[in-house]
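1. Sharing a sequence plus its predicted fold:
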Amino acid sequence: MNFEKNLTSGLSGIGLESQGCKSRSPVMWIWVFILLCFGMPSFAGGALESEVSATSPADRLESEEMIKAGELTFSQNCTYCHGYKGIGGKARKMQCRDSFTPDYLFTTISNGKQRGSLIMPPWKDSFNEETRWQLVAYILSLKTLPSCSE
């Protein structure tokens, strides 16, 4: 009942006052529909889905911020096996590799990998999704090093 009272007073504020159930015009119902579908999330303190996730981390892989953050995480956690700036070591060289796809790298970082006796642990429990995408951005940036074009 309170909702109907608020709705009715709100509609009267925009010139769509109600004079009983029988006299409500189709135009009023259109406004009610628009209000319920598009206006209510913002009135309730929520946001529409497109506003919440403007861009996903996968859409920002070439962002300098993403690459720098990924470089820091890589330096702190991955260089023991993958070497400084991915030059290789216990694991294969990551520089100048254009065979990596973002999805492959994200899945491998998240779930780990085993090749023979070499085991890369899964990082999904250690790093949040954003951090794993930052690592992907950094690793993909290693294929554009100046030494790759020589």
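-> Received, thanks. Numbering: from 1, shown residues only.

2. For the rest of this, base every contact and every neighbour count on C-alpha atoms.
-> Fine.

3. doesn't residue 90 make contact with residue 120?
-> No - assessed by CA atoms under 8 Å, residue 120 is found out of contact with residue 90, at 10.4 Å.

4. and those two? which has more neighbours close in?
-> More crowded of residue 120 and residue 90, by other CA atoms under 10 Å: residue 120, with 16 against 11.

5. List the contacts of whichever strand or helix holds residue 80.
-> Using DSSP states H and E, residue 80 maps to helix 79-82. Residues from elsewhere that reach helix 79-82, judged by CA atoms under 8 Å, 6 or more residues apart in numbering: 85-86, 88-94.

6. Looking at those residues, which one is closest to residue 31?
-> Closest approach to residue 31 among these (CA to CA): residue 94, at 57.3 Å.

7. May I have the secondary structure class of that closest one?
-> When classified by DSSP: H, G, I helix; E, B strand; the rest coil, residue 94 comes out as coil.

8. picking up where we left off before, most neighbours out of the contacts of helix 79-82, which is it?
-> When neighbours are counted by other CA under 10 Å, residue 86 leads these with 22 neighbours.

9. take a look at this one as well, against the first:
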Amino acid sequence: MSRMIDRKRLAAWARACALTTGLLWAVCAGAQEPVAPPGAEALRNPEWIEAGRVRFVKTCAYCHGYEGDAGKHVPFREHLDWDPAQIHDVITNGRRRGANVMPAWQGAISDDEVWRITAYILSLGGKPRASQ
């Protein structure tokens, strides 16, 4: 009997979390206007790259490591021809590949910050690890 109660509680908790997440996303998603994509020069700007690194370390390093070489993906430094718009889209809208889930950060990270994170990720391409 207690297993049935636990399953009911778990199911109710899961529904409440899904509803809360959906409501928060709906409120936050419309809260900001997208920023026009920056040019290649802006994405190579050392100030943008450093600002993106700081935000990446705070928000993304838990899953991706400090230099994008952790987790269940190809290390960022192995991507030499990444499309900045694709990186921006995945950060903003998330992605699901089987059991691997990249959450959507739209509404939690400003579009301007997403572009700066994108600049940092692009800066890693082809570089050796800093710890080597």
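-> The structure has been received and is ready for your questions. Here the structure is a predicted model, which means the values were calculated and not measured.

10. got the buried residues for stretch 60-70 of the second structure?
-> Neighbour counts over stretch 60-70 of the second structure (16 or more other CA atoms under 10 Å) mark 60-61, 64, 66-69 as buried.

11. Kindly report the same for stretch 138-150 of the first structure.
-> 138-143.

12. residues near residue 118 of the second structure, how many?
-> 25.

13. repeat for residue 48 of the second structure
-> 20.

14. Now do the same for it: its match in the first structure.
-> By TM-score structural alignment, residue 48 of the second structure lines up with residue 66 in the first structure.

15. if I look at its match, how far off is residue 130 of the first structure?
-> Going from residue 66 of the first structure to residue 130 of the first structure by CA to CA, to the nearest Å gives 9 Å.

16. now do residue 5 of the first structure
-> Per CA to CA, residue 5 of the first structure is found 45 Å from residue 130 of the first structure.

17. between these two, which one's more packed in?
-> Counted by other CA under 10 Å, residue 5 of the first structure and residue 130 do not tie: residue 130 has more neighbours, with 15 against 10.

18. quick one: that one and residue 57 touch, right?
-> Yes - here residue 130 of the first structure reaches residue 57: they are 6.3 Å apart, a contact under CA under 8 Å.

19. pretty sure residue 144 of the first structure contacts residue 96?
-> Yes - contact criterion CA under 8 Å: residue 144 of the first structure and residue 96 qualify, at 6.7 Å.

20. where along the first structure do the strands fall?
-> Taking DSSP state E to define them, one finds strands in the first structure at 113-115, 118-120.

21. Most tightly packed of these?
-> Among the strands of the first structure, strand 118-120 has the highest mean neighbour count (mean count of other CA atoms under 10 Å), at a mean of 13.

22. Give me the mean distance between that strand and the second structure.
-> Here the mean offset of strand 118-120 of the first structure against the second structure after fitting is 0.9 Å, by mean CA distance after the TM-score superposition for the first structure.

23. What is that strand packed up against?
-> Secondary-structure packing of strand 118-120 of the first structure (3 or more CA pairs under 8 Å, 6 or more residues apart in numbering; DSSP states H and E): strand 113-115.

24. What distance do you get for the nearest residue to residue 63 of the first structure once chain neighbours are set aside to residue 102 of the first structure?
-> Using CA to CA, 6 or more residues apart in numbering and skipping the chain neighbours, the partner closest in space to residue 63 of the first structure is residue 137 (7.9 Å). Remark: distance between residue 137 of the first structure and residue 102 of the first structure (CA to CA) = 8 Å.

25. Settle it for me: which of those two has more neighbours?
-> residue 137 (28 against 15).

26. Can you tell me which residue sits nearest the middle of the first structure?
-> residue 56 (2.6 Å; CA atoms, centre = their mean).
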